[in-house]
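Colleague: A structural model of the following input is requested.
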Amino acid sequence: MTNPIVKPFWDQATGSWQYVFHDPDTMKGAIVDPVLDYDPLAGATSTANAERLLDYVRETGIELVWILDTHPHADHFSAAQWLSRQTGAPTAIGEKVTGVQKLWQGIYHLPEDFPVDGRQWDRLFADGERFMVGNVPVTVMFSPGHTLASITYVAGDAAFVHDTLMMPDSGSSRADFPGGSSDALYDSIAAILSLPETTRIFVGHDYAPGREAACEASVAQHRAANIHWKGGPSRAEYRQLRDARDATLPLPKLMLSALQINIRGGALPEPEADGRSYLKIPLNAFESR
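Modeller: I've put the predicted structure just below:
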């Protein structure tokens, strides 16, 4: 088995980690969870983050074969569509994204003909599905809890776990979004931390509590030091801790904007008669926190 070279990219504005990984032998590679920049005060999108990833791919000589999303994000826009247009690489996400599309179609009161079959991506991966990036084997793990569609990509000795785990000193990610479940999250974390101890866990976010932003820790480090998992909590203990924490958290400031983009695979809504796309905010669909 060939293990990938992983290059992380930090987006400070959203606390998000994006990744490029590649096979050093064949130089084939993939991008995971790219960010499309969005200024909510100006309503302006830009591609600075995506261009950083693309510059690295080109400068390193990587042949991009996949652009991978782990789930429809609530805190940033996905740049998957833009990167696919620039490179020709196909896009992919987990097959349960259709459930997220149907859920948010209702919240946004989108037309009945809005596609909720995942066609916005080139490929929908099933749990346990395997594919190759060069000589690096990649296995898809269905990892619900944070969202009902979340997946983990296990690429050689690297696992891209999206927002299931945070860094060990921050614990795990919230499970209170529509379709989320602390019960499902418990099972997903247990499965991820059953991978070999040397597996490198790459997280989707870090909010750097009093330190520099970090993105990587091993399975062994999480088992020993993750503040939500060390000591092997029971399901009831974990759910009590996670649910209590979630009850104190405000909703992400970009959630109502981001899901409109991300259930479209990273595409903006269809332009209206003036040629401009518009976001639609459902008032009072959620309670103020």
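Colleague: contacts, neighbours, all on C-alpha from now
Modeller: Noted.
Colleague: any idea which helix or strand carries the nearest residue to D11 once chain neighbours are set aside?
Modeller: Ranked by C-alpha to C-alpha, 6 or more residues apart in numbering and with sequence neighbours excluded, the top spatial neighbour of D11 is W17, at 6.3 Å. If you go by DSSP states H and E, W17 is part of strand 16-22.
Colleague: quick one: buried residues of stretch 231-246?
Modeller: Under the neighbour-count criterion of 16 or more other C-alpha atoms under 10 Å, stretch 231-246 has 238-239, 242-243, 246 buried.
Colleague: now stretch 82-100
Modeller: By neighbour count on 16+ other C-alpha under 10 Å, the buried set for stretch 82-100 is 82-84, 89-100.
Colleague: can I assume V140 sits in a strand?
Modeller: Yes - the assignment for V140 by DSSP: H, G, I helix; E, B strand; the rest coil puts it in a strand.
Colleague: Distance to F114 added to the buried residues of stretch 231-246, as TSV?
Modeller: As requested, the buried residues of stretch 231-246 are exported to TSV (distance: C-alpha to C-alpha, whole Å):
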residue	distance to F114
Y238	37
R239	35
R242	34
D243	33
D246	31
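Colleague: Among these, which lie within strands?
Modeller: Among those, no residue falls in strands (DSSP state E).
Colleague: for the stretch 51-200 of the chain, what spans make up the helices?
Modeller: Counting by DSSP state H, counting those that start in this stretch, the stretch 51-200 of the chain has helices at residues 80-87, 97-108, 182-192.
Colleague: one more to put side by side:
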Amino acid sequence: MSEPLRLHPSPASGSPDVYSFFEPDTSTWQYIVSDPATKDAALIDTVLDYDPSSGKISTATADQIVSFVGKHGLNVKYVLETHAHADHLTAAQYFKKKFDIPVGIGKRISAVQETFAPVYGYEPSAFVGAFDLLFRDDQTFSLGSLNCRVIHLPGHTPDHVGYIIGQSVFTGDSIFQPDIGSARSDFPGGDAKALHSSLRRLMALPETFSLFVGHDYPTGRQQFCASTVGQHLKSNKHLAKGISESEFIALRNARDAGLGAPRLLHPALQTNIRGGRLPTADHGRPYFKIPITTSVAL
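Modeller: Below you'll find the predicted structure:
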């Protein structure tokens, strides 16, 4: 279940109110982004609950957001993804049906779909209509009276984008809080050099802009979801104090070499590359496929 919301009020004209919800099982920050003038809203990086031991899927976390939207009279216009997540299932399809809204993601999702289609036995037809909006780099769209801009942030994954809405930037899994640094870049299509370039693109934004992250994994502190560009420039452990590109690549690759696969990797990818759609039912129910990666003659 999500923790109670935290409100980050609009800091200036042209910026949104941001409501953040922390989902503790996957350490995911979910966001409701709302235009203060019109109450038009977008949902970013939502979570569908999944228990791998029982196979149970539920909408308990998503329903908290539905309840909040109704209570505060928000008009949900989009559900947006920063990338095809490998650590949690998206609730995008649930919200699409609940609010009759489009699902948006970066257009390079096609590269991720092509990579994983043969892994899970998906035919090209499985991806038809999976997403309603495929954003290109620097594309703009409106949320009520607010202007939103898409920014391509590859490195963690090739399809990764962020959303700049006023002075708020939704960075997904590109950057984490300053004491943690940056996200891993060892997934298929990931690249430490590209990630460094993406982080520098974020650091080129005005220092007062707030970067809202996709996850937080704290040690000895409470979870929090946003730091300013200025705070990252001063203290991000992977960016501050003149760390060079080559030094960043070396430390990122060394760190990634010690990381295991995300717990929900295969269920998440099978769902998320199809915009939140579960696998087609087989013998009366859907099943997730778990590839065997070691060849054993049995």
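Colleague: Drop the TM-score for these two in here.
Modeller: Laid over one another, the chains give 0.95 as their TM-score (TM-score structural alignment, normalised by the length of structure 1), with 283 aligned residues with a C-alpha RMSD of 1.3 Å.
Colleague: returning to what we had before: quick one, which of the helices of the stretch 51-200 of structure 1 gets closest to E272 of structure 1.
Modeller: Among the helices of the stretch 51-200 of structure 1, helix 97-108 comes nearest to E272 of structure 1, with 16.9 Å by C-alpha to C-alpha.
Colleague: The equivalent of K234 of structure 2 over in structure 1: what secondary structure?
Modeller: For K234 of structure 2, the aligned residue in structure 1 is A224 (criterion: TM-score structural alignment). Assigned by three-state DSSP, the conformation of A224 of structure 1 is helix.
Colleague: If we ignore the residues flanking it in sequence, what's nearest A224 of structure 1?
Modeller: Nearest non-adjacent residue to A224 of structure 1, counting by C-alpha to C-alpha, 6+ apart: K230, 5.3 Å away.
Colleague: what's the answer for A117 of structure 2, then?
Modeller: In space, and not counting its chain neighbours, A117 of structure 2 is closest to E123: 6.7 Å by C-alpha to C-alpha, 6+ apart.
Colleague: One more: L205 of structure 2?
Modeller: Closest to L205 of structure 2 by C-alpha to C-alpha, 6+ apart is V229, at 7.0 Å.
Colleague: which residues in the stretch 1-150 of structure 2 form strands?
Modeller: 6-8, 17-23, 28-34, 40-44, 49-51, 56-58, 75-80, 103-106, 133-135, 140-143, 146-152 (DSSP state E, counting those that start in this stretch).
Colleague: In structure 1, what range does the second one match?
Modeller: Aligned using TM-score structural alignment, strand 17-23 of structure 2 spans residues 5-11 in structure 1.
Colleague: What residue in structure 2 is paired with I151 of structure 1?
Modeller: With TM-score structural alignment as the criterion, I151 of structure 1 pairs with V161.
Colleague: I'd like to know how many residues surround that match.
Modeller: Using other C-alpha atoms under 10 Å, V161 of structure 2 is surrounded by 29 other residues.
Colleague: Am I right that it is in contact with K107?
Modeller: No - with contact defined as C-alpha atoms under 8 Å, V161 of structure 2 does not reach K107; the gap is 9.3 Å.
Colleague: Which elements pack onto the strand holding W17 of structure 1?
Modeller: Where contact means 3 or more C-alpha pairs under 8 Å, 6 or more residues apart in numbering; DSSP states H and E, strand 16-22 of structure 1 is packed against strand 5-11, strand 28-32.
Colleague: what does it contact?
Modeller: Residues outside strand 16-22 of structure 1 that contact it (C-alpha atoms under 8 Å, 6 or more residues apart in numbering): 4-11, 28-35, 53, 57, 62, 76, 133-134, 136, 203-206, 215.
Colleague: Show me how to select, in PyMOL, the buried members of these.
Modeller: Selection of buried members from those for PyMOL, criterion 16+ other C-alpha under 10 Å:
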select buried, resi 4+6+8+9+10+11+28+29+30+31+32+33+34+35+53+57+62+76+133+134+136+203+204+205+206+215
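Colleague: I'd like to know how far L133 of structure 2 sits from R277 of structure 2.
Modeller: Between L133 of structure 2 and R277 of structure 2 the distance is 16 Å, computed by C-alpha to C-alpha, to the nearest Å.
Colleague: no wait, L80 of structure 2
Modeller: Counting by C-alpha to C-alpha, the separation of L80 of structure 2 from R277 of structure 2 is 15 Å.
Colleague: same thing with Q270 of structure 2?
Modeller: Going from Q270 of structure 2 to R277 of structure 2 by C-alpha to C-alpha gives 8 Å.
Colleague: These two: which is more packed in?
Modeller: More crowded of Q270 of structure 2 and R277, by other C-alpha under 10 Å: Q270, with 27 against 19.
Colleague: OK, contacts around the more buried one?
Modeller: The contact partners of Q270 of structure 2, by C-alpha under 8 Å, 6+ apart, come to 120, 278-279, 288.
Colleague: Which of these fall in helices?
Modeller: The members of the contacts of Q270 of structure 2 that map onto helices under DSSP state H are Y120.
Colleague: Is it possible to get CSV of the contacts of Q270 of structure 2 that adds neighbour count and distance to R184 of structure 2?
Modeller: Compiled in CSV, these are given as follows (neighbours: other C-alpha atoms under 10 Å; distance: C-alpha to C-alpha, whole Å):
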residue, neighbour count, distance to R184 of structure 2
Y120, 16, 23
L278, 17, 26
P279, 18, 27
F288, 17, 24
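Colleague: can you name the two of the contacts of Q270 of structure 2 that are farthest apart?
Modeller: Largest separation among these by C-alpha to C-alpha: Y120 and L278, giving 12.3 Å.
Colleague: counterpart of V203 of structure 1 in structure 2?
Modeller: The alignment partner of V203 of structure 1 in structure 2, by TM-score structural alignment, is V213.
Colleague: Leaving aside the residues adjacent along the chain, what's closest to N262 of structure 1?
Modeller: In this structure, N262 of structure 1 finds its nearest non-sequential neighbour in P72, 5.1 Å apart by C-alpha to C-alpha, 6+ apart.
Colleague: Can you verify my assumption that that neighbour contacts M255?
Modeller: No - applying C-alpha under 8 Å as the test, P72 of structure 1 and M255 come out as separate, 10.3 Å apart.
Colleague: burial count for F77 of structure 1?
Modeller: If we define neighbours as other C-alpha under 10 Å, then F77 of structure 1 has 28 of them.
Colleague: In structure 2, what sits opposite it in the alignment?
Modeller: Checking TM-score structural alignment: F77 of structure 1 goes with L89.
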